[in-house]
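1. following is a predicted model, sequence given first.
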Amino acid sequence: MIVCKFGGSSVADAKQIQKVKSIVDAQVQRQIVIVSAPGKRSKDDEKVTDMLYACNALVQQGQSCRELFKKVAQRYTNILVDLGMDQKSFLPVLEEVRQMIDAGHGAEYAASRGEYLSARLVAAYFGWNFLDTDPLIVIKDDGTVHDQTYENLKKALHKGKKYIVPGFYGCNTEGKVKTFSRGGSDITGAIMARACDADIYENWTDVSGVFSVDPRLVEDAKVIKTMTYREVRELAGVGAGVFHEEAIAPVIASRIPINVKNTNAPMDAGTMIVTDRPVNGQPLAGVSAKKGYSRLTLRKLMLFKGTGIRHALLTMLHIFGVRPAFSLFGVDSIVWFFETSQASESVLNAMCVRIKSEFSLDSIEVDHGHAVVGIVGVGVLQEPDLIAKSTSALAKDGIKLNFFNYGSSDTSILLGVDAEQAQDAVKSLYHALF
């Protein structure tokens, strides 16, 4: 049994969907297919999901989304026409979705309909069974998958039948439509792979695997042939965008391999993601960077003499909506990096005033414009000259290093740089290490 997920670019138009069918038909074991909403057909095109979010925004402002939704409907009807399919049976489905959005069913419902409509269309084209994820995949408040999900799916899936499944959404514990984070169709695919104990989970996209560095930055970037679950998760955590970092969780316990492949070049081997891999002279997998971080620095003499001080401080941050992603600790100081989008300047100012007062800090400061660069690979701790090579390369290229985190993970090394130098740092490290 092979479970396949096809991303937005793979179902962007009729020609792409025809490619999908050819790929699926080429291997009889491909029996469950997860699809995303139609993506961009060209650089200047709009994603269907973005238009659906805009439809909901209009409704929240007290307006109808009728006119904007016509553009959404046109995307699907164009595909139907180009595939030589009848539009008439699909028009009531489109109208029902429009009415539900206009009735105020919310952002998550609206956004989920891109995948819903895509799956309905592809199922009709393939002549396969459409399986809705709304009542089956249960998503908890924290975005993780409820264990009930797998029991639901095992009951719904019947041996010998073939299914088209919408990605990106399920329902919450109260039965209301709930979405994963953007790119969450990868997670749906992993859930389906685990539910049916698949031999392999194929993740089809518009590139021939996971690259060791962003090919937009380095012209001769290489595709990683084999990497581990931990490597792909940590690489995704610092900005590599080919595979959703949370999609590893459902398959890791079942040790189901993931093959990232290219819909437009199906014969390319792609990247195989597995439990373990031998180093064999390839200790590193890739290097990537993620911008958009702010730095919170707290200082107080004898800071850690108080019991539970870190927990208390984090609780206060959470009250203000700040959830740090990376941490550094000094003798009398804490430095936390968090996504800048989590809080406005006024909220941060109020937070700093309250924390300084309640914890009698000597100082507390927030500054913006930071990026985190990750050097990822199962052999990072086995390379004795890796630190020297990394820091020397950055110094040679005039890139200021704000922090260096070595040893907290046996699969990655993290470096902090100014956001404006993030891309230069990635290129510098790649040429020095790879």
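-> Happy to help now that I have it. Remember, predicted model here, so these are calculated numbers, not experimental data.
2. all contacts plus neighbour counts: C-alpha atoms, from now on.
-> Will do.
3. show me which helix runs longest in the protein.
-> Counting residues, the longest helix found in the chain (DSSP state H) is helix 107-126.
4. elements contacting that one?
-> Judged by 3 or more Cα pairs under 8 Å, 6 or more residues apart in numbering; DSSP states H and E, the packing partners of helix 107-126 are strand 30-35, helix 48-60, helix 66-82, helix 91-102, strand 129-130, strand 163-166, strand 177-179.
5. so which of those is the most packed in?
-> A comparison of the helices and strands packed on helix 107-126 by mean neighbour count, using mean count of other Cα atoms under 10 Å, puts strand 163-166 on top with a mean of 27.
6. next up, a structure to set beside the first:
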Amino acid sequence: MKVVKFGGSSLASAQQFQKVGKIITDDSDRRIVIVSAPGKRYDDDIKMTDLLISLAKSVTEETYNPRSLQLVMDRYEEIISELNLDKSLVETIRDGLIDLIEEYQQDEDRLMDALKASGENNNAKVMAAYLSSLGMEASYVSPKEAGMVVTNEPGNARILPEAYEKIASLRDREGILVIPGFFGYSKQGHIVTFPRGGSDITGSIIAAGVEADEYENFTDVDSIYSVNPNLVNNPREIKELTYREMRELAYSGFSVFHDEALQPVVSKGVPVCVKNTNHPEAPGTRIVGSRTVNGYPVVGIASDKGFCSINITKYLMNREVGFGRHLLEILEDEHISYEHTPSGIDNMSVIVRENQLENGNEEKILQRIRNELLVDDVQVEKDLAMVMVVGEGMAKTVGIASKATTALMEAGINIKMINQGSSEVSMMFGVDADQVDQAVTSLYHAFF
């Protein structure tokens, strides 16, 4: 039994729906289908989710912008018409959107969550209707019916442990089940969306809950590549990588499969296969618990911008019991999460996302560090990027760090910091953001 998820580009138009229908009919094991909202049909197009965000922002206490609603409906009408589905589905979608606006008109956060989630929800209804029109036994299953019980924080849902028992019962249902991705329902009955990559997260949760034999994630590329293909011509395709490798690469900027989506399938050991809707016969990339390292010790190189470093200096810091705990408590109090903490004897750096220090947070945190930790100096270094060299084979290969630093030196790139976890699956280099693409390409050519 397979759980299969289709991303926004796979469902952007009626033509894409037809490709998805063939993929599902070609393999009877594909019994649970997770769908995203319609994505872009062409480069300058607007994603359905962005249209829905505009609609939500247009809502006032009295009304909403009819033009914003019509732009949403135009996309669905086009798909439904070209697939020759019953026109009543259009009115069902319109009525549902108006009901959501009326229900959450006075609550901006809930309204935004509900309307964003409607992109996936309505697309699932269209997909179920289309599969039925092809003669398949297919049914739409709402996340509430599927058992997707989540925490109650708008835009940041987390699945609750008790959800998995009800999700498991989906195995016993007949036919093809079409479930919208991206959201669940809180115990209070509210629609709550997951963070970025929410449909990936839904697919992973459902795959783990039903203990699927495989979770297929269909997107618009043949496989995951060892580096961003926009930076390197004809980059090496990755045929297989481990959960840990994928987690590191996804965290560092690989957008093909989001890092938060891995945890559920890891816990149940469900293998993932990333495939291309437009080229489904390609083998894709498998993500598994363990693999044999053959040839390359490094599997991929990724990068992400938007970081800054809080650099702290205090003489005899290493003798001060509880210094690190107190520093991290300050960040916790101010709701700041950290990424890395490289340190020396008398100094310590905390890498955080730069946007977390906006709206006065930077001044508040620096003042608390000065007053509570009595440091000699504290400064914030901005416009940093993190480059990750990732591979299970690195731990047993001599000279990885030497090869990486030599490549960066020859490219004229100054390394601001280096950090490596105890697992030795990844090595992080901090560089200036304006040099990050050059850093990635130099490392790619060094290792591949």
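-> Sure thing, it's come through. The structure presented is a predicted model; accordingly, all values stated were derived computationally and were not measured.
7. related to what we said a few turns ago, helix 91-102 and the longest helix of the first structure, what's the angle between them?
-> Calculated by axes from the mean of the first three to the mean of the last three Cα atoms, to 10 degrees, helix 107-126 of the first structure forms an angle of 170 degrees with helix 91-102.
8. which one of the helices and strands packed on helix 107-126 of the first structure lies nearest to Ala269 of the first structure?
-> Nearest of those to Ala269 of the first structure, taken as Cα to Cα: strand 30-35 at 16.7 Å.
9. what angle sits between that closest one and helix 107-126?
-> Using the same axes, to 10 degrees: strand 30-35 of the first structure against helix 107-126 is 140 degrees.
10. which strands or helices does strand 30-35 of the first structure pack on?
-> Strand 30-35 of the first structure is packed against strand 2-6, helix 107-126, strand 163-166, helix 185-195, with contacts defined by 3+ Cα pairs under 8 Å, 6+ apart.
11. can I get the helices and strands packed on helix 107-126 of the first structure in CSV with distance to Thr149 of the first structure?
-> CSV is the format used below for these (distance: least, Cα to Cα, whole Å):
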stretch, distance to Thr149 of the first structure
strand 30-35, 16
helix 48-60, 24
helix 66-82, 30
helix 91-102, 25
strand 129-130, 18
strand 163-166, 14
strand 177-179, 13
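12. out of the ones you listed, flag the one nearest Ile256 of the first structure.
-> Here strand 30-35 is closest among those (Cα to Cα), at 14.9 Å.
13. tell me the average deviation of the closest one from the second structure after fitting.
-> In the superposition with the second structure, the average deviation recorded for strand 30-35 of the first structure is 0.5 Å (mean Cα distance after the TM-score superposition for the first structure).
14. tell me which of the helices and strands packed on helix 107-126 of the first structure sits nearest to Lys290 of the first structure.
-> Taking Cα to Cα, helix 48-60 is the member of those nearest to Lys290 of the first structure, at 22.3 Å.
15. mind reading off the mean deviation between the closest one and the second structure?
-> Comparison of helix 48-60 of the first structure with the second structure after fitting gives an average deviation of 1.9 Å (mean Cα distance after the TM-score superposition for the first structure).
16. for stretch 386-394 of the first structure, same thing?
-> So stretch 386-394 of the first structure averages 0.9 Å relative to the second structure (mean Cα distance after the TM-score superposition for the first structure).
17. so that stretch corresponds to what in the second structure?
-> Alignment of stretch 386-394 of the first structure against the second structure: residues 400-408, by TM-score structural alignment.
18. quick one: the matching stretch to chain centroid distance?
-> In terms of Cα atoms, centre = their mean, to the nearest Å, the centre of stretch 400-408 of the second structure is found 30 Å from the chain centre.
19. picking that back up, the helices and strands packed on strand 30-35 of the first structure into a markdown table, with extra columns for distance to Pro92 of the first structure?
-> Putting these into a markdown table (distance: least, Cα to Cα, whole Å) gives the following:
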| stretch | distance to Pro92 of the first structure |
| --- | --- |
| strand 2-6 | 26 |
| helix 107-126 | 12 |
| strand 163-166 | 19 |
| helix 185-195 | 25 |
